[in-house]
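Colleague: Output the structure for:
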Amino acid sequence: MTMKSLSLLAILSLLALTLPLAIASDPSPLQDFCVGVNTPADGVFVNGKFCKDPKLVSADDFFLAGLQNARAVANAVGSNVTAVNVNNLPGLNTLGISLVRIDYGVNGQNPPHTHPRATEILYVGHGTLFVGFVTSNGDGNRLFTKTLNMGDVFVFPEGLIHFQANVGRSPAVAFAALSSQNPGVVTIANTVFGSNPAIDPNVLARAFQLDPKLIMDLQAKF
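Modeller: This next block holds a predicted model:
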C-alpha cells in the first residue's frame, strides 16, 4: 500500500470516528452558559442566539414561573402544549434541553407529530393517557403503545411519529423533557393537509390511495 493510500485511509478513519459527533442535535457548550438574546450588543452568535454579556446575567435568566397553572383546551384536538424553550427561558441557550406542559381535555389528544431534533421523555402528572410511537420505514413501521397513569414515564425516540390521547374520564396533564433547546415540532395532519401553498391533491391522493375530492376536503379543514 502506497503512502498516499495510507494517508487517505487515515483520513477516512478519522471522519468515521468524528461523524457521530458532527450530527448531534445540539452541540456541547464550551462555557458555563450563554444566555440567549436577540440583539448583538457585542455578543457572540451561538445556536441561533447572541450571548448576553456574562457580567449582566442574573438568576432571572434561568427562571420561569407559572407552569403549575392549567391551560385551556378549547380547540379541535382538545389539548394545549405550553413550551419552555430558549425563546422564553433564555438561560437554556446551548444547554441542549427544553420542557413542555401538555393539558388534555376529556377525549383530548396531542395528535401524531414528530420532533426533528429531540428525544422526548414524558411524565404523567394526572390522568390516564394512551401513548405510542411508530418506527421508521426501515424498521417496518412498528407501533409501540402503552396506557399510562399518574407517575408513569414513557420515551419517544428522536424524529419518530408519536402521539398521546386522554382515555380517562377527567382532564389530564403531562410534562415532557426534550433533548434540544429548540426541538421543533411537525404535526403530521397540519403539515400534509395544511401546507402553504397546498400540496397538489393528486399527489396526496396517490400517496394515501384516496379520491382527490376527499383530499381537497381534508385540506379545507386545515
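Colleague: alpha carbons only for contacts and neighbour counts from here, please
Modeller: Fine.
Colleague: mind checking how far F62 is from V84?
Modeller: To V84, F62 is 11 Å away according to CA to CA, to the nearest Å.
Colleague: this one next, for a side-by-side:
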Amino acid sequence: MKKGSHHQICENASIWQILFLFSLIFLIDSTSHASVSDFCAANLKGPDSPLGYTCKKPAGVTVSDFVFSGLAKGGNTTNIISVTPAFVAQFPGVNGLGISMARLDLAPGGVIPFHTHPGALEVLVVTRGFDSGFVSSANLVYLKALHKGEIMVFPQGLLHFQVNVAKIHSNAFVSFSSTSPSLQILDFALFANDLPSELVMQTTFLELATIKKLKGVLGGTG
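Modeller: Alright, predicted model coming up:
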C-alpha cells in the first residue's frame, strides 16, 4: 500500500471518529433534555400567540399543570346555559398539545345558538340528552336527538347548535382539536355589532324593525 493511501485512510477514519463523537454528544444531550421537550406547560404570565403560550421553566412545572377539576361540577344555569372551559388558560398542561375540553350544562329550554369554531373541530359526549345538529357548507342539515353515551362530531368551521327540549337539565362534555378554540356566535356576529342596520338589512333580507329589535337585545348599535 502506498504511503499516501495509508495516510488518507487514517484521515478518513479520524473524520468518522469525530462525527461519531459529535453524534454521541448530541444523543446524550437530547436524552438529558427529554423531560423538558415532552411538554410545554403554559406560562400564563407570558404572552399568548397563535402558536400558544411560552413554556414554564421546568423547575416551575407541577402536577397541578396537568390536572383540572373544574369539569366535575355542573355549571350555573341561571341564565339557561353554562359552558365551563378547560382551555389552556385554565389548564396549562394542554399548551402545545392541540386539544382542550369543556362542559356544557343546559337548563330546560336552554339553547346554545348557532355558532362556529373556525380553528377547531369539536367532539361532544352526551351525559344527559338534548337535540344537536350542524349545517354543512352545502346547506344540508344534520340533526339528532342525542341520548346518554352518544357522541357527535362537528367538523371544523361549520355552524352548529344544541337545544334542550326536555323538562330536566342536560349536559355533555366536549373536546376540541385546539388548546384555545375560537368562537363566533352567529346572532352576535349579526346583531351585536355597530354596522348600520340598513346594511344588515341588505345582507340578511330581514326587516329593519326586526334588526333594530335584535340589536337592542344583544347590545348592537347603528
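Colleague: care to give me the TM-score?
Modeller: TM-score of the superposed chains, computed with TM-score structural alignment, normalised by the length of structure 1, equals 0.77; 183 aligned residues with a CA RMSD of 2.0 Å.
Colleague: Report the central residue of structure 1.
Modeller: Taking CA atoms, centre = their mean, the centroid of structure 1 lies closest to H115, which sits 3.0 Å from it.
Colleague: Show me what that residue aligns to in structure 2.
Modeller: Matched to structure 2 by TM-score structural alignment, H115 of structure 1 sits across from H117.
Colleague: Now the element after the top helix by length along structure 2, going C-ward?
Modeller: Using DSSP state H, we find that the single longest helix of structure 2 is helix 3-32. Reading on from helix 3-32 of structure 2 to the C-terminus, the next helix or strand found by DSSP states H and E is helix 34-37.
Colleague: So for that next one, what gets flagged as buried?
Modeller: V36 (16 or more other CA atoms under 10 Å).
Colleague: Tell me where structure 2 has strands.
Modeller: Counting by DSSP state E, the segments of structure 2 that form strands are 81-86, 100-106, 111-116, 122-128, 130-135, 141-146, 151-154, 160-163, 170-176, 184-185.
Colleague: okay, these, which one's buried deepest?
Modeller: Most buried of the strands of structure 2, by mean neighbour count (mean count of other CA atoms under 10 Å): strand 100-106, with a mean of 24.
Colleague: coming back round to it: counterpart of the longest helix of structure 2 in structure 1, which residues?
Modeller: The counterpart of helix 3-32 of structure 2 in structure 1, using TM-score structural alignment, is absent.
Colleague: Which residue of structure 1 sits opposite A89 of structure 2 in the alignment?
Modeller: By TM-score structural alignment, A89 of structure 2 lines up with N87.
Colleague: Number of residues surrounding that match?
Modeller: Using other CA atoms under 10 Å, N87 of structure 1 has 16 other residues around it.
Colleague: P116 of structure 1 too?
Modeller: Using other CA under 10 Å, P116 of structure 1 is surrounded by 17 other residues.
Colleague: quick one, what contacts the match of A89 of structure 2?
Modeller: Going by CA atoms under 8 Å, 6 or more residues apart in numbering, N87 of structure 1 touches no other residue.
Colleague: circling back: contacting residues around the match of H115 of structure 1?
Modeller: Applying CA under 8 Å, 6+ apart, the residues near H117 of structure 2 are 156-158, 181-184.
Colleague: Give me the distance between it and I28 of structure 2.
Modeller: Distance of H117 of structure 2 to I28 of structure 2, given as CA to CA: 42 Å.
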